[in-house]
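Chemist: sequence first, predicted model second:
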Amino acid sequence: MNNFVWPIRVYYEDTDMGGRVYYANYLKFMERARTESLRDKGIEQIELKQQHNLIFVIRQVTIDYLKPAFFNDLLNVTVNVTKLGKASMTMTQQVLRESDILCQAVVKIAAVDVVSQRPKAIPLDMVKMLNI
């Protein structure tokens, strides 16, 4: 999944009292982009849960806020799978306004069994779809 890009418009509800995008909303933007990047590869998370008893949970996020975004900005959120383990993956993400990097993050994700809440191997067909 190399350099998937998801456009997002900043709405008034995304901003704080100072008119900037509220810091936690960057995480929401990134979550939406990760979901759409999987969907673009034919991976539906609801099907993973229903057919494989598998969900993805965030294990760690390291994030750098570099520049603010503001109401009505059109942003692009990128997603790159940089590491794929048996029951985990690491994605790097950026939020950009044109070519300006506003925010960047490294997101570590664990694949977990719905019932036991223990790590579970990512299905082989999905690994092939991610093909990093």
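Modeler: Here it is on my side, so go on.

Chemist: CA atoms for contacts and neighbours, from now on please.
Modeler: Will do.

Chemist: what are the ranges of the helices in this structure?
Modeler: All helices of the chain, identified by DSSP state H, fall at 23-40, 45-52, 124-130.

Chemist: dropping in the other structure now:
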Amino acid sequence: MFTHQIKFRVLYSDTDKMGYMYYGQYAKYLEMGRVEAMRSLNLSYKSMEESGVMMPVLNLNVKYIKPLFYDDEVTLVTKVFKMPDTRIHFQYDLLNPRGELSTIAETTLVFVDCESGKPCLIPSNFKTKIEPYFS
């Protein structure tokens, strides 16, 4: 299993009239978790796209358990439980400043050949870097 963790602070612009982090903002933070998890493996969307592979989101599921508020420092844990093939499945835990589980989420992304627009296997450099976490 591959796991990566970051912290971020809820911005004022990300909250609604009730002072809660607006539900529509969660996808942005999940992407940040994915991007930083990939970066920790020396991978990036930019380099993948330059090599001819995109990773569009196929599915997004979010379960809100406890609200997050303006200026909360949030711990975002990003996990990959299964070795990717043509898809990669990320799971996320968002913890509030007290360490309580606030939100759980999942995204599934598909490796897509930029030229054909069709699904493809995980790029070899990505596979090489993530495979040790599953052996």
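Modeler: Perfect, I can see it now. Keep in mind that what you see is a predicted model, and the values were worked out from it rather than measured.

Chemist: tell me the centre residue of the first structure?
Modeler: Residue closest to the average C-alpha location in the first structure (CA atoms, centre = their mean): Arg34, at 3.1 Å.

Chemist: touching, it and Val81? I think so.
Modeler: No: counting by CA atoms under 8 Å, no contact exists between Arg34 of the first structure and Val81, whose distance comes to 9.7 Å.

Chemist: wait, isn't Lys129 of the second structure in contact with Ser44?
Modeler: No: in this structure Lys129 of the second structure lies outside contact range of Ser44 using CA under 8 Å: 12.0 Å.

Chemist: so the two - more neighbours on which side?
Modeler: Neighbour totals were compared for Lys129 of the second structure and Ser44, and Ser44 leads with 17 against 13 (other CA atoms under 10 Å).

Chemist: and the gap between the residue mapped onto that one from the first structure and Asp73 of the first structure?
Modeler: Ser44 of the second structure maps onto Glu44 in the first structure, with residues paired by TM-score structural alignment. Distance from Glu44 of the first structure to Asp73 of the first structure, counting by CA to CA, to the nearest Å: 29 Å.

Chemist: equivalent analysis for Val57 of the first structure, please.
Modeler: 29 Å.

Chemist: before we move on, the earlier item: looking at the helices of the first structure, which is buried most?
Modeler: Greatest average neighbour count among the helices of the first structure goes to helix 23-40 (a mean of 17), per mean count of other CA atoms under 10 Å.

Chemist: that one to helix 45-52, inter-axis angle?
Modeler: Calculated by axes from the mean of the first three to the mean of the last three CA atoms, to 10 degrees, helix 23-40 of the first structure forms an angle of 60 degrees with helix 45-52.
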